[in-house]
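Participant: I would like the atomic coordinates for the input below:
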Amino acid sequence: MAEIDPTDRDALVALLDGEIEPDTGEAIIARLGGDAALRDQFARLERSGQGIRPAFDFLLDTAPIERLDAILDRAIADQAPPRAPVQEPVRRKPWPLFRIALAPVLTAVIAGIAGIWIGYAVLGAPSSGPPETWREAVAEYWRLTTPDTLAIEPTADHAARQLQLAAERLGLPLAMQNVALPDASFRGATIFDFAGRPLAQIAYLNRDGEPIAFCLITDPNKRETPPTAIVVDGFNVVHWASGGFARMLIGRVPEETLKRYAALLIDNAG
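Facilitator: The predicted structure is shown next:
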């Protein structure tokens, strides 16, 4: 995919966040019709699930009929072939012409809006803010994980290097013998970021083909919390905290299984 100018990317983010200046917003909307790379970037930002409602608010608040009509005038003027002057040009009614001479720039914008509205109708409106807790953030992306995501088991060397990187970022010793789980095969360790803190995810696939994750994050409050079972976004979760780190197990597996795994991890990895 072609890279776009960082200024354009910032403008798209501001548009989706509802924080863009009206003139800048109208300009970036007008360009969406003829710039494929810009449309691709806009679509990727839309699919991130954040800021769609503010973008609607911006379009509705700052693009009344007069402004849309002006954009349509310019688009038609740029694309229409030259024509002979006439003695008495007939003045077009501003907005009704949209129905019969819709310019590509507005077609793209309106199609995008329609797609968002369909997404609202089918999936519901996205959250207006970031996840409330790190456990909710994990559940939000873990629901995208399938057995195919974890189908390839890393080699022993690759697994050791992944765990070493996670240990370095967290500042916590991690080794395969400390994080191994019965009836579940290790499928990789990955480092994420949550609110400026490293978040390590150790993934497993149990013998029934169900993905499970053991996640760790630094805990600035240094709380001591015993294993606690909750449900987050449809997943069973067991979480606990000790030694300056918060931990959790998540998966669509029985609560008792996660509690058994948590007891093993507390003994072996803290």
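Participant: C-alpha only now, for contacts and for neighbours.
Facilitator: Will do.
Participant: which is the next helix or strand following the longest helix seen in the chain?
Facilitator: When the chain is parsed with DSSP state H, its longest helix is helix 104-123. Sequence-wise, the next helix or strand downstream of helix 104-123 (DSSP states H and E) is helix 134-142.
Participant: quick one: buried residues of that following helix?
Facilitator: Neighbour-count burial for helix 134-142 flags 134, 135, 138, 139, 142 (criterion: 16 or more other Cα atoms under 10 Å).
Participant: And for residue 170, the neighbour number?
Facilitator: Other residues near residue 170 number 19, with proximity taken as other Cα atoms under 10 Å.
Participant: Now do the same contact list for the residue nearest to it when sequence neighbours are not counted.
Facilitator: Excluding its sequence neighbours, the residue lying closest to residue 170 (Cα to Cα, 6 or more residues apart in numbering) is residue 198, at 6.3 Å. Residues in contact with residue 198 (Cα atoms under 8 Å, 6 or more residues apart in numbering) are 169, 170, 191, 192, 217, 218.
Participant: Take those and keep only those in helices.
Facilitator: Within those, residues falling in helices by DSSP H are 169, 170.
Participant: What is the nearest of the contacts of residue 198 to residue 262?
Facilitator: residue 217 (15.5 Å; Cα to Cα).
Participant: so who does the closest one touch?
Facilitator: Contact analysis of residue 217 by Cα under 8 Å, 6+ apart lists 170, 197, 198, 199, 200, 245, 246, 247.
Participant: Then residue 150?
Facilitator: By Cα under 8 Å, 6+ apart, the contact list for residue 150 reads 187, 203, 204, 205, 211.
Participant: Now do the first one: how many residues are near it, please.
Facilitator: When you say that, I think you mean residue 187. 21.
Participant: wait, it sits on residue 201?
Facilitator: No: using Cα atoms under 8 Å, residue 187 is not in contact with residue 201, being 10.3 Å away.
Participant: ok, so of the contacts of residue 198, who is nearest residue 151?
Facilitator: residue 191 (19.0 Å).
Participant: Next, the second sequence, to be compared with the first:
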Amino acid sequence: MADRTFTDEELVAFLDGEEDHAPAAAIREALKEDAVLRQRLDALQIDKQAISDGFAALLAQDRPAPVLPETPASRGYGLGSLALVASLALAIGLSSGAYLTRAPQPGWLAYVAAYQALYSTETLSHIQQDETAQQVELDRVAVAIGKMLTPAELDMLPGAEYKRAQVLSFNGKPLIQLTFLTEGGDPLALCIIRSNKGRSPQPELSQMEGMSAAVWGRDGYEYLLIGGQDDAQISRYAEVLSTADV
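Facilitator: Presented below is the predicted three-dimensional model:
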């Protein structure tokens, strides 16, 4: 059976043991002879310990609970109680950064940055794919995003090794993630989504979730390169990618 008949979603469900959502028997049979399929499964295997460590780091950044104002118990349910309710609402509002208003929903850049914050060196270091397996992944990505890519086009960042491609989604819109690992162990991601916002083709540098990042747009797509804390490195890589046919 051809490798590409299995979607990423089916393979992830298979890895998670959710056999009601995956053609498990067909996948097991194909694995006996299909080396490319085995490489795809290896690439989709998530380092659960790395994700657990990432969540622990994020939880450690949580803000402390607000200190509630003290009021005499003898006030009952009169004006003192109303003041307590108002003070509590103010304390909660200020501690969360929003006072009685609904916080705006973050866009795709914020979601990708939060996802990338969970990556560690170990998330990508075990992934080893030959050029054939890489091209199979990139062909699948091309169908989702409408952009043809080759391993050679992604092997252009000095000191960074291309690792894998996967298809994500934001608000029902395909979003692709191309990952790299630097010689220093920094996991990087180049994410691409269709967009007509008219973002500048010149990379704009910023910090997202404590990581260096660059954003630019070209030919109906938006790009985000993110990872590590080396602004100069991200700037160099963004310059290379933004001027190449990626």
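Participant: okay if I get the contacts of residue 150 of structure 1 as a markdown table plus distance to residue 78 of structure 1 and secondary structure?
Facilitator: Rendered in a markdown table, the data for those read as follows (distance: Cα to Cα, whole Å; DSSP: H, G, I helix; E, B strand; the rest coil):
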| residue | distance to residue 78 of structure 1 | secondary structure |
| --- | --- | --- |
| 187 | 55 | strand |
| 203 | 54 | strand |
| 204 | 57 | strand |
| 205 | 57 | strand |
| 211 | 54 | strand |
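Participant: what's the nearest residue to the equivalent of residue 245 of structure 1 over in structure 2 if we skip its chain neighbours?
Facilitator: Applying TM-score structural alignment, one finds that residue 245 of structure 1 aligns to residue 221 in structure 2. Of all residues not flanking residue 221 of structure 2 in the chain, residue 194 sits nearest, at 4.4 Å (Cα to Cα, 6+ apart).
Participant: Near the aligned partner of that neighbour in structure 1, how many other residues are there?
Facilitator: Here residue 194 of structure 2 is matched to residue 218 in structure 1, going by TM-score structural alignment. Number of residues near residue 218 of structure 1 (other Cα under 10 Å) recorded here: 21.
Participant: before we move on, what about residue 133 of structure 1?
Facilitator: 10.
Participant: what does residue 147 of structure 2 give?
Facilitator: Neighbours around residue 147 of structure 2, by other Cα under 10 Å: 14.
Participant: Same check on residue 199 of structure 1?
Facilitator: Using other Cα under 10 Å: residue 199 of structure 1 sits among 22 other residues.
Participant: Are we agreed that it is in a helix?
Facilitator: No: per DSSP: H, G, I helix; E, B strand; the rest coil, residue 199 of structure 1 lies outside any helix segment and is strand.
Participant: check contacts around the equivalent of it over in structure 2.
Facilitator: Using TM-score structural alignment, the partner of residue 199 of structure 1 in structure 2 is residue 175. When contacts are counted by Cα under 8 Å, 6+ apart, residue 175 of structure 2 is found next to 145, 167, 168, 169, 191, 192, 193, 194.
Participant: Against residue 107 of structure 1, how distant is residue 17 of structure 1?
Facilitator: Per Cα to Cα, to the nearest Å, residue 17 of structure 1 is found 22 Å from residue 107 of structure 1.
Participant: Could you do residue 227 of structure 1 as well?
Facilitator: Residue 227 of structure 1 sits 54 Å away from residue 107 of structure 1 when distances are taken as Cα to Cα.
Participant: neighbour-wise, which of the two wins?
Facilitator: The residue with more neighbours, out of residue 227 of structure 1 and residue 107, is residue 227; 19 against 14, by other Cα under 10 Å.
Participant: which one in structure 2 is aligned with the more buried one?
Facilitator: Residue 227 of structure 1 maps onto residue 203 in structure 2, by TM-score structural alignment.
Participant: Could you find the closest non-adjacent residue to that match?
Facilitator: residue 216 is the one closest to residue 203 of structure 2 (Cα to Cα, 6+ apart), at 4.7 Å.
Participant: which ones are touching the counterpart of residue 244 of structure 2 in structure 1?
Facilitator: Aligned against structure 1 by TM-score structural alignment, residue 244 of structure 2 finds its counterpart in residue 268. Contacts for residue 268 of structure 1 (Cα under 8 Å, 6+ apart) come out as 177, 178, 179.
Participant: All the strands of structure 2, in order from the start?
Facilitator: 160-170, 173-182, 187-194, 204-208, 211-218, 221-226 (DSSP state E).
Participant: the inter-axis angle of the second one versus strand 221-226?
Facilitator: Counting by axes from the mean of the first three to the mean of the last three Cα atoms, to 10 degrees, strand 173-182 of structure 2 points 30 degrees away from the direction of strand 221-226.
Participant: mind listing what's buried in strand 173-182 of structure 2?
Facilitator: 174, 175, 176, 177, 178, 179, 180, 181, 182.
Participant: got the angle for that strand vs strand 187-194?
Facilitator: Going by the same axes, to 10 degrees, strand 173-182 of structure 2 makes 160 degrees with strand 187-194.
Participant: how big is the offset of strand 173-182 of structure 2 relative to structure 1?
Facilitator: Taken over the aligned residues, the distance from strand 173-182 of structure 2 to structure 1 averages 0.6 Å (mean Cα distance after the TM-score superposition for structure 1).
Participant: between that strand and helix 108-116, what angle do the directions make?
Facilitator: Using the same axes, to 10 degrees: strand 173-182 of structure 2 against helix 108-116 is 40 degrees.
Participant: I'd like to check the angle between strand 173-182 of structure 2 and strand 160-170, please.
Facilitator: Going by the same axes, to 10 degrees, strand 173-182 of structure 2 makes 160 degrees with strand 160-170.
Participant: what does the fourth one give?
Facilitator: Here the directions of strand 204-208 of structure 2 and strand 160-170 differ by 80 degrees (the same axes, to 10 degrees).
Participant: Give the buried residues for strand 204-208 of structure 2.
Facilitator: Neighbour counts over strand 204-208 of structure 2 (16+ other Cα under 10 Å) mark 205, 208 as buried.
Participant: After superposing, tell me the mean distance of that strand to structure 1.
Facilitator: Strand 204-208 of structure 2 sits 0.6 Å off on average (mean Cα distance after the TM-score superposition for structure 1).
Participant: try the first one
Facilitator: Average distance, strand 160-170 of structure 2 versus aligned residues of structure 1 after superposition (mean Cα distance after the TM-score superposition for structure 1): 0.6 Å.
Participant: quick one, what contacts whatever residue of structure 1 lines up with residue 234 of structure 2?
Facilitator: Matched by TM-score structural alignment, residue 234 of structure 2 corresponds to residue 258 in structure 1. By Cα under 8 Å, 6+ apart, residue 258 of structure 1 lies in contact with 236, 237, 238, 249, 250.
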